[in-house]
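1. Sequence first, predicted coordinates after that:
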Amino acid sequence: MRVLFSRLTLALGLCAAGLALAQAPTAQPVRIGVIGPFSGPSSDFGNPMLHGVQLAVEEINAVGGYLGRPLELVVKDDQGNPDVGLKGSQELAKEGVIATIGFCNTGVAAKSLDVFQNGQLPLIIPCATGTPLTAKFPAPQSYIFRTSARDAIQAPFVVGDLVKRGWTKVAIFADTTGYGEAGMKDVEAALAAKQLKPVHVARFPLGVKDLDKELAAARDAGANVVFSYTVGPENATIANGMRDLKWDAPQVGAWPLSFPFFIDGAKAAADGALMAQTFIAEPSNERRAAFLTAYQRKYKHKIAVPMAAAQSYDSTYLLTYALFSIRDGKFTGPAVKSALENITRVYYGVVSTYEKPFSTDDKDAVTPNMLVMGKVKNGAVTFAYPEDARRNLVVQRKK
């Protein structure tokens, strides 16, 4: 029996697999919504997110689903557009899904939050990292959960690394989307906690092709590092602009610096860039090796954005674990919300070992100890520090 299949069977503890044999083959499926940018400019991390969910559902259904009922995905493409995302969210709320996994873009998610909250439809965000997303509603009443690292922990983590390296003259380059706005504020707050202020701040719209003037101003202001906050090819515009100016300052940021838009768009100029990561696609232990192998076998290619796939894969299992505490199959919104807040069994995931990942007062599953610094090297992301690679042999738990 394959290692992956064996591990999953043991992890789920599926007494349900036995019960599944007694169920009719036409058992009513459990419908789960999935929404994200599966086309358009953000599809480079939207599709890995979708693939992570699909892979997990395939594995879960192979061992019985929910008490013999298969999980069924209802997929909506938000195209990275807030208005399209709102329409898709409203459709999901009408289509009988019991929960939704979704959103890669902070601005797209932000416009749809009220749909899930007002409809009492639990939402698990596996990719979008804007800090306000899980802070909009009081935690005890909130139906918004997250398994990605919010920017409020990514920014201090990266700033701490900069200070350790002696890079304290920081220029911030942030786009004008909701993601860039929230991220800029988190970086400024993280710097202030170290008694620092940015020496230069530049704002720019998505699609900008030339930032040479802003980069020259940052260089002339004495910046010795550029902290970028944007999700698209603009990160590459920054790296290429510094190369053209022959300005050899490091570029650092949150997880979008691990995206193909940056690495492929900047090529050699991307080398050495540093970013916060929860998951680096190296087979550092059995679970991660099994996940990477299963993904490669199913999709026939390497993961474009490994964090997106790993976090959505874990999100799907966490939701399933929660559902198994609802023995009567009555998946009301409050019942699923309560189940997510009170997951009793430990899930040995890819990103983390999840022991009580959510609670009534805390809807974010990722804590700072789960982060590592990633580094672009020869067109791929690896560990910035050898000690992180060694520490990564042990999957971290929430603190």
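-> Done, it's in. Residues are numbered from 1 along each chain as shown.

2. C-alpha from now on. contacts and neighbour counts both.
-> OK.

3. ok, Val201 - how many residues close by?
-> Per other CA atoms under 10 Å, the neighbour tally for Val201 reads 18.

4. Need the nearest residue in space to it, chain neighbours excluded.
-> Of all residues not flanking Val201 in the chain, Ile172 sits nearest, at 4.8 Å (CA to CA, 6 or more residues apart in numbering).

5. Name the SS class of the one you found, please.
-> Per DSSP: H, G, I helix; E, B strand; the rest coil, the local secondary structure of Ile172 is strand.

6. longest single helix anywhere in this structure?
-> Of all the segments of type helix in the chain, defined by DSSP state H, the longest one is helix 43-62.

7. Which neighbouring elements make contact with that one?
-> Applying 3 or more CA pairs under 8 Å, 6 or more residues apart in numbering; DSSP states H and E, one finds that helix 43-62 contacts strand 30-36, strand 71-77, helix 286-299, helix 306-323.

8. Which of the residues in the helix or strand following the last one are classified as buried?
-> Moving toward the C-terminus from helix 306-323, the first helix or strand encountered (DSSP states H and E) is helix 333-341. Neighbour counts over helix 333-341 (16 or more other CA atoms under 10 Å) mark 333, 335-341 as buried.

9. Arrange these in TSV, one row each, with distance to Phe145 as further columns.
-> Shown next, in TSV, are the buried residues of helix 333-341 (distance: CA to CA, whole Å):
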residue	distance to Phe145
Gly333	13
Ala335	14
Val336	12
Lys337	9
Ser338	12
Ala339	12
Leu340	9
Glu341	9
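
10. from those residues, which is closest to Thr237?
-> Distance to Thr237 across these (CA to CA) is lowest for Leu340, with 40.7 Å.

11. one step back: could you check the angle helix 286-299 makes with the longest helix of the chain?
-> 100 degrees (axes from the mean of the first three to the mean of the last three CA atoms, to 10 degrees).

12. adding another structure so you can compare the two:
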Amino acid sequence: MNDKGADRQVARRVVVYIPGFDPFPPRRYRELYRKEGSDQARLSDYDLSLRPAKSGWRVTANIEGAVVETRFEVLVWHDLVQAAMPGGIAATYWQMLRTAWVYFGTGAIWPLMRLRKGPVLAAFYPVAMLLGQLALALVLAWGVGALAALLLPAWLAVVPAIATVWALLRLFKRWDGKVFAHYLMHDFAYGAALRGAYPPDLEARLAVFGDRIRAAMAEGADEVLVVGHSSGAHLGVSVLADLLRQGLPDGPALSFLTLGQAVPMVSFLPAAGRLRGDLALMAGQGRIPWVDVSAPGDGCTFALCDPVAVTGVAPDGARWPLVISAAFSQTLSPARLAAMKWRYFRIHFQYLCAFDALPDALDAYDYFRITAGPLTLWDRMGARAPSKSRIATAVSRYRTLA
């Protein structure tokens, strides 16, 4: 790694946040940071205040005896997500069939199951829910049809049966904000649509993201920190790899933090050569320190799996990422853990939230110290050893690089 950022005191920082597959605009993340940051500041006895700004927010913090100004910018792609979420019920079922064909037909599903069961089960969940909803609708429709056959001609009795199926499926879709079957199906289908390749509109957006990061580096900040959560993790890998290929200017420390990544869901697919090449480049470069944080308690992530190594593209002398655990069982109280039980989406967002049993160690994972405190990411986390439970065995069938 370039040591220019070593022991650098941060007074000004820009955080560039790349969200996952989320149809909501940046305000959601601003409000989450405001609420959870206030809670963490109270729990950890430091000061943190937030004010809105265009495409993000600004934070003034007094942490570890230093005042730090941080500008947050959310790199938006929620419009692409919305476009990838078809409104029709039949379209969702077609996505389900096509996505299952991609993962099973290419054999990508079997290596994934050798890593972590949680995210694979998360992938099966929308399939099971959608098929269960359809089965229930068909059973009720059969009963309605049988009753209608007693009162109507046989050819006409099928009409209320079909109407029952359609009405129930529409009702289930209306309730999707509670069960997330359609949403998760759209999420998995998006990555599999081109068998791991990025669609053209996403490639164009990644280029815009790169421009925004380059512009942030020219603002005179001491650190530009790129944060990728969930699907935003592998998008961040590709954006930063592109910037390295183009040539980065001298300037502030540039750091990369990935949270709750599910990179193998895409990198294990046959046409993901672009992403695999980006992973290999990011693993071997010496300019951008990369810290990957996950937790076994998060069933939506490939917890403690080195995304480069398990994909089988780690170059000789690979340096990144530093894989560490957020250790939910140690950093959250039993009461908080109990309150989140079965709330899988809430757990998946815990990386962005307050921890109520956080140790006092300087290198403990604290999202708000990392993003608003006076140390660069590497100065804060770089002395940590990789997690002892880190998984680094290459298992992907597809390893070609673009």
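-> It's in. Only a predicted model underlies this, so the values are computations on that prediction, with no experimental measurement involved.

13. List the TM-score for the superposed pair.
-> Superposed pair, TM-score by TM-score structural alignment, normalised by the length of structure 1: 0.34. Supporting alignment: 188 aligned residues with a CA RMSD of 5.1 Å.

14. related to what we said a few turns ago, tell me the one of the buried residues of helix 333-341 of structure 1 nearest Lys94 of structure 1?
-> Gly333 (13.1 Å).

15. From Ala339 of structure 1, how far off is that closest one?
-> Separation of Gly333 of structure 1 from Ala339 of structure 1 (CA to CA, to the nearest Å) stands at 10 Å.

16. same deal with Leu8 of structure 1?
-> Note on Leu8 of structure 1: its distance to Ala339 of structure 1, by CA to CA, is 21 Å.

17. What of Phe204 of structure 1?
-> As judged by CA to CA, Phe204 of structure 1 and Ala339 of structure 1 stand 42 Å apart.

18. Over to Ala217 of structure 1?
-> With distances taken as CA to CA, Ala217 of structure 1 is found 52 Å from Ala339 of structure 1.

19. next one: Ala380 of structure 1
-> According to CA to CA, Ala380 of structure 1 stands 38 Å off from Ala339 of structure 1.

20. same question, Val57 of structure 1
-> The spacing between Val57 of structure 1 and Ala339 of structure 1, counted by CA to CA, is 19 Å.

21. Ala181 of structure 2 touches Leu131, doesn't it?
-> No - using CA atoms under 8 Å, Ala181 of structure 2 is not in contact with Leu131, being 10.1 Å away.

22. More neighbours: those two, which one.
-> Neighbour count, other CA under 10 Å: between Ala181 of structure 2 and Leu131, Ala181 has more, with 23 against 14.

23. which residues does the more buried one contact?
-> When contacts are counted by CA atoms under 8 Å, 6 or more residues apart in numbering, Ala181 of structure 2 touches 125-127, 129-130.

24. Apply 10 Å and report the result again.
-> 92, 123-130, 133, 172-173, 175 (CA atoms under 10 Å, 6 or more residues apart in numbering).

25. What of Leu202 of structure 2?
-> Contact analysis of Leu202 of structure 2 by CA under 10 Å, 6+ apart lists 77, 80-81, 208, 235.

26. which residue sits closest to Ala217 of structure 1, ignoring its sequence neighbours?
-> Per CA to CA, 6+ apart, closest to Ala217 of structure 1 is His200, 7.7 Å.

27. I figured Leu50 of structure 2 hits Leu32, correct?
-> No - with contact defined as CA atoms under 10 Å, Leu50 of structure 2 does not reach Leu32; the gap is 11.2 Å.

28. what is in contact with the two at once?
-> Listed as contacting both Leu50 of structure 2 and Leu32 by CA under 10 Å, 6+ apart are Ser38.

29. remind me, longest helix of structure 2?
-> For structure 2, the helix with the greatest residue count under DSSP H is helix 117-151.

30. what comes up buried for that one?
-> Buried-residue list, helix 117-151 of structure 2, by 16+ other CA under 10 Å: 118-120, 122-127, 129-130, 133-134, 137-138, 141-142, 144-146, 148-149.

31. What of stretch 3-19 of structure 1?
-> By 16+ other CA under 10 Å, the buried positions in stretch 3-19 of structure 1 come out as 4-5, 7-9, 12, 14, 16-17.
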